[in-house]
Each structure stands twice: as structure tokens, then as C-alpha cells.
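> What would the 3D arrangement of this be:
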Amino acid sequence: MAGEINKSCGLDIHKSFLIATILSRSGEKQQQRIKRDDDGILSLRNWVTSEKCDVVACESTSDFWVPIHDSLIKHLPFIVGNARDMKAFTHKKTDKIDSEVIAKLALNGMVQPSRVFPKKHREYRSYIRLRHKLVQKRTDIKNEAHAILAPEMFNLKDVLTDIFGKNGREILSGISSGKNVDQIIQNLSPNVRKKSAQIRELLDREISQSAAIRLQICLKLIKNFDDSIELLGKEIFNYAYGNHKREMEILKSVPGIGELGAATLIAEIGDFKDFASGDKLASWLGLVPNVYQSADKYHNGRITKRGSKVARWILIQIAQAAARTKNSKLKEFFNRKKKSIGHAKAIVALARKIATIIWHLITNDEMYEDETGYIKGEVQRRKIVETEIFSVDERISIISEIFAIVEKKKPDIK
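Below you'll find the predicted structure:
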């Protein structure tokens, strides 16, 4: 922030109220408790502007700061700082002390601003994060369904690869609603109906009423989650392709990155040009190790895990996929690292490398190119070796010649 700060305001924000402290260079202090509603935010804005504050600062905990930020940012600088860097250095912990400490840090220019995305982008990111949570919850419900079926001895995995696919749900719905086996089999796809004997043997048992009720509830919840995830997916991709089409194309050219991965990275990282280098981006994502140094001792610890958890998670998933991609430099990098540091650390190292690669690609508007000749989306066709076709007589003649050669090479046994 340019210029000297003569007066600052620190906010300790909670769900229903906030504590605001105004400090000046002369040592004057004012403090108020304000309700966190429309009237309270308006009174806060009028107060800090009338007091001619140079800056307002708060911690980036939860999303309670968002409406306050959006209201005040049009009138004066508003800094949202990382809570890790703004802890009170005192044995006491009260809302008033927290507010005053934030004001002091802001007054002395010691608050490092966090990146605040535009409102539209924050909404887009909220779709991504909600989808991520719904997928996790859907997985929990599926695991619960597995737990229901296990004691009932319904081992559908012996027949189906995915028991929550179309055919699997038809079977689960049938056994939970009391349908007979013929009705269930009739509604299955032709490929699965070929296994009707196995299905009959599997379903030749009764499910308990308790298990049936719980299974029905699980299936309904999974269906609701599927519908919600599909709806969010449409909103996500509409925004991603509508506003970041070029970035989507660039990201999808990288091994391991699909549509959802690209959309998630754009949502969580935002403008890649905010970072001076790929290493800065990797650091912001928490993919760099903690460093401990004292005198001649130097030690690298675990990764910092700062920044977006969702971005870090998707990069790890991308790295897992890239490590399995044939004929790519990324797989070669992973294999080299794996020999020295093991599988798990090699995946993290690959995730960091991918982060630096995508920063370079986006900032330079380049598509990913692999020196090994890997092209994403290209089907690796199986080589067909053409063999010469011989007639029956020719085959007999060749075999006879082979036997004759073998007989000649046999040693004489005396």
C-alpha cells in the first residue's frame, strides 16, 4: 500500500457481530461492538469513513468477512489477511484484543493481503467446492450401502463391476422393494441378463426389513446427490468455457488433467499471472516443504499445506493420473523420483512439477508438448504383425523339414 498509514481499523468478525478497533499514530483508540447485519455494516462503513481511516483489515476466517469487504472496498482499502500471520502475541485471547492487534498490524503495514477474487469468480469457486463436498458425501452413502449389504450376504460385486451403475441400482432397488427375481432380471441390460443364473443364485435369499428400509434411503440419497452434482457440473462448465475457454484448452492438454480438473484449478487459483513464477504458485498451494535452518543445520520438513485444500487435492489426483500415462515425460519424472523417495512423496513432487508447468503454459499461452511424442487423446493402437499365409501342403512340408533338422542334431547314444 502506497503512503504512510496514519489511522487503521481492525475487525474481529463473528457470525452475528464484530468488534471494530480504530487506532491512530497518536495512540488514540476507539472500539465498538457492531451487529453483523445490513444496518451494522452500514454503520461501520459510515464510522470508518468519517474517522478517515486509511485501511481496514480483518482475518480471512470463514466467509463472514465477504459482505463487509464488498461494502467497504468501494470506499477505502480493505485487507483480508491470513489468520496464521495475524495471531495475537499475548497470553490473553479476547475479541477486543484480537481486533486491536489486527489494527496495530495494519497501522504498521504488517498485514500481508490475501488474494480476494471477484464476486463472480467466488460464486464459481463455491460451485466447485460444493460439488467436491457432495461427491464426498455421496461416497459416504455408498459405503454405508456396502455396509448394509455385507451382513445380508448380497455380494453383487461377483456379478457387477459397479453396483451403483444402472443395472446395480435396478437390482438394489428391486431387492429393497421386494420385487421377485424375474421382475428384476427383466429390467436389466442384455449383457447383464446373460448372467441371469448367477443373479438368481445371488438373489435367492431374503433381505431383512431393516436392511431394506436403510437401503432404500441410501438409494434415494445417492439419486439426490447425483442430480445435484449434475446440476452443479452444468453451471461449472458453462462458466469455465464461457469465461476461461483458452485456459481450459491449455490445461486439458497436460497429461492427467480432464475437464473437471481444469475447471477446479481455474476456480481455485484464479489469475495465474498473480504469481511471479511457478515456484510461487506451488508455494501458495502448499506443495513446498517447511524449511528449518539453524546455524549449519538445514532440514526440510513436510509440505506446508497452505492455500486451497481443494486445489491441492485435485493436483494430487492429477499427478496420480499423470504417473500412469504412458510415453510421457511426467511419468518418467515420477519413476525417477519414486526410486529415491518412494511412491507417496514422488506423487507430491509430481503435483508440484505440474503446478509449475501449468503456470508456465497459462502465462505464456502455450499448449503442453511432450518430447517423448505423447499426444493427449491419441489412441495407442495395437500393432498388428502381418504373417504370410501358407497352404496345408506347404505347412506339412515345412514341419517335415523342421523334424528332419532336429533328427540330424540328435547325438548318437551308445
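> switch to C-alpha atoms for all contacts and neighbour counts from now on
Noted.
> any idea how far stretch 280-287 is from the chain center?
With C-alpha atoms, centre = their mean, to the nearest Å as the basis, stretch 280-287 stands 15 Å off its chain's centre.
> Now that stretch: buried residues?
By 16 or more other C-alpha atoms under 10 Å, the buried positions in stretch 280-287 come out as 280-287.
> so where do the strands sit in the stretch 251-400 of the chain?
Here the stretch 251-400 of the chain has its strands, by DSSP state E, counting those that start in this stretch, at 289-294, 297-303.
> and the longest one, what other elements does it pack with?
It refers to strand 297-303. strand 289-294 (3 or more C-alpha pairs under 8 Å, 6 or more residues apart in numbering; DSSP states H and E).
> Second input sequence below; structure requested for side-by-side comparison:
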Amino acid sequence: MNRTTSNTEAELTVVGIDIGKDVFHLVGFDGNGKLAFRRKIRRLALEETFKTLPGCIVGMEACLSAHFVARTLRRLGHEPRIIPAKYAKPFAKGQKNDYNDAEAIAEAALRPNLRVVREKTQDELDLQAYHRIRSRLVSRRTATVNQIRAFLIEQGIAIRPGLRALRASLFDILKNRADEISPRMSDLIVGLYEDWLWLDKRIETITAEIEKIAAEQAACARLMSIPGVGPIISTALVAAIGDGEAFDRGRDFGAWLGLVPRQYSTGGRTVLGRISKQGNTYLRMLFIQAAKVIIMRPHNWEKFSFGTWLKEAAPRLHRNKLATALANKLARISWSVLRNGRSFDAHGEAVAI
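Below you'll find the predicted structure:
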């Protein structure tokens, strides 16, 4: 532990924290930008340590437990700033170690134009956890179904795509092709089917809880007035951005989701490529799925305020490009609905985005 005098700590301006599983590394700077202290503490000593420090800016990277640490420090009178890791990296000097990382975070926290991560409430973290669990269960169910199909194809048995088709024909296949499928393989497939049923039940339970939360929250109800947006997207959006205050406009939110072209421009020449795919992968996937559902039903387009744009864009854009463009529009509308606290009027004027 390397510390200076308490007088220097009294002039403390910013502290950078490198958050670890059990150990935190702290680096503090005074108002002149001089090193005030370096300190290594245990996680359990966090609150006791910052009680002795004057109120100051405390920077940390967005990572596991960052929101908990931020809430704890705010309660103690400090000003926590959660910084995306890629924004802190340019400030790193020398070789990588925990103290150098904490120093880089402290310097990044002082940048006036640096966009920080919005601090989540406990309710938002709980809602986000529901979505993380549901996403993992859906992924495991897909893997289980694919494994059943793979074992059957090894026996020369191909089944048309879709969960319903496989579920309806699986036991008839095992019965009618018993002379081709060994008893061991049949038992394995039946076991996988039981796993599938268990995953279905867990997914239904989590989904029902998410739908219950969506029905209770006014912000989710407003979001569900947007075409293609249901309980899953509305709750995921509220868990991710709250009321949208972290973004100045809907365009910024679309860029954060990675639904805008990647830019590589120099010398006054603008070069745009494919979508950047930055930000929240889960939310981007949900919005693109919603856009594809809308595109599948062209007879409903005229009901939407963006229906005219959709009709004009459909003939000249590839289906995937159209889905991405529509997803971007839905995301921007969603931000506007959250920020302005108004429902989407499908028959009125287009929402200002």
C-alpha cells in the first residue's frame, strides 16, 4: 500500500477503481492532477474505506457489480461514474497492471464530454436478470433440439424444420424405425426430449413473470403501443435504458444499438459500411425480429404512420436491409415514447425522432 498524507487526501478530486472479484485497486488524484494515493483493499472494506475519504468523483469500468458499487458510493456522498471499458483504454500508460488500469479510469472519469453508463436501479437489474436467464434457456433449448436432429440424421432420418414438426413426429419415428435405431440411441433421444420439456416449462415460467411485470409498468404499456413491440422488447428496453435520459436523441440510441452503418471517414470523404453491431446485442436482435414480423404482413403497413415509408423502401431494399432500417426506426420511436412519456399513435403524425 502506497499512501500520501491525509492533507493530500483532503484535496482529493477523483478516485479510479479497478474492480476485481475479491480485491479493488484504488488510485486517487488531487485538484492539481498529482497522485494522492494508491491503495489495495478487499471488497468487504469498500464502504469503510470511502467513509474516510472526502466526497469526490469515483470512476469505475462498466463490469460485474459496478452498479452495486456505484449505489454504495453515492449513498456515502461520492459521485460515481461508470465508464465503458473502451473509453478508459486510451488513457492507459505503461504495461497492464491493476494500478495502471485504475489510473486510466480516474483520468477518463474527469473528461467533461465522456459519455458514461447510466446507473441501474435494483428493479432494472432484476428485470435484466430475467431476460438473461430466458435468453440462456432459449439457447439451451435450441442446442437440445439441434442435438436430437443431429442424432436422427446420423440414422438417415431427416425432419422438416420447426419445433412443432419435430415434437409431433419424434415418438412415431422412434416406434416405426425401432429396427434402425438402437435401444441406446433411442434412450438418449428420449432423455433429450425430457430435457426439452423441462426447458419449455422454465421458459414459460420466466416469460409469464416478464409479461406480469410489463402489465404493471406504465412505461412498458406505452412501449407496447408501438407496432411489433410486446412484453419482451418493452421490458428489455426499460431494463437497459430506463427512461432514455442517457441519449440526447433517438438517432443516438439507434447508433448505440449498432443499427447504423459503420463509419470510416477521412479527408472530408465519408465512407459508410455495414451496420456497426455495437452496443446491446440482445436488444438489437429483438428489434430486428420485430421488424421482420412487421415486414411479413404488408397488408397491415397502411395502419402505421411509417407505412408509406415502408411501402416505398420495400421495392428498392433487400429484405435484410429493410428489416435493419425498420428496426432502427422502431428503436428511435421507442426512445421517443420513453423519453416523452407518451404512447405511440399509429394513425396520427409520425413520432418526432
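> TM-score of the superposition?
Superposed pair, TM-score by TM-score structural alignment, normalised by the length of the second structure: 0.83. Supporting alignment: 331 aligned residues with a C-alpha RMSD of 2.8 Å.
> ok, back up a step: out of the strands of the stretch 251-400 of the first structure, which is closest to residue 255 of the first structure?
strand 297-303 (23.5 Å; C-alpha to C-alpha).
> To what extent does the closest one diverge from the second structure after superposition?
Superposing on the second structure places strand 297-303 of the first structure at an average distance of 2.0 Å from its equivalents, by mean C-alpha distance after the TM-score superposition for the first structure.
> can you put the buried residues of stretch 280-287 of the first structure in a markdown table and add distance to residue 320 of the first structure?
Formatted as a markdown table, these follow (distance: C-alpha to C-alpha, whole Å):
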| residue | distance to residue 320 of the first structure |
| --- | --- |
| 280 | 22 |
| 281 | 20 |
| 282 | 17 |
| 283 | 20 |
| 284 | 21 |
| 285 | 17 |
| 286 | 18 |
| 287 | 15 |
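> now, which of those residues lie within helices?
Per DSSP state H, helices hold the following members of those: 280-284.
> and of those, the nearest to residue 10 of the first structure?
Nearest to residue 10 of the first structure among those is residue 284, at 24.8 Å by C-alpha to C-alpha.
> which of the ones in helices among the buried residues of stretch 280-287 of the first structure lies closest to residue 248 of the first structure?
Residue 248 of the first structure lies nearest to residue 281 out of those, by C-alpha to C-alpha, at 17.9 Å.
> The equivalent of the closest one over in the second structure and residue 230 of the second structure: what is the separation?
Using TM-score structural alignment, the equivalent of residue 281 of the first structure in the second structure is residue 253. Here the criterion is C-alpha to C-alpha, to the nearest Å. By it, residue 253 of the second structure lies 19 Å from residue 230 of the second structure.
> Residue 152 of the first structure maps to what in the second structure?
Alignment note (TM-score structural alignment): residue 152 of the first structure maps to residue 155 of the second structure.
> burial measure for that match, as a count.
Neighbourhood size, residue 155 of the second structure [other C-alpha atoms under 10 Å]: 14.
> what's the answer for residue 307 of the second structure, then?
Per other C-alpha under 10 Å, the neighbour tally for residue 307 of the second structure reads 16.
> so who does the residue nearest to it when sequence neighbours are not counted touch?
Of all residues not flanking residue 307 of the second structure in the chain, residue 301 sits nearest, at 4.6 Å (C-alpha to C-alpha, 6 or more residues apart in numbering). For residue 301 of the second structure, the contacting residues are 294, 307-308, 310-311, by C-alpha atoms under 8 Å, 6 or more residues apart in numbering.
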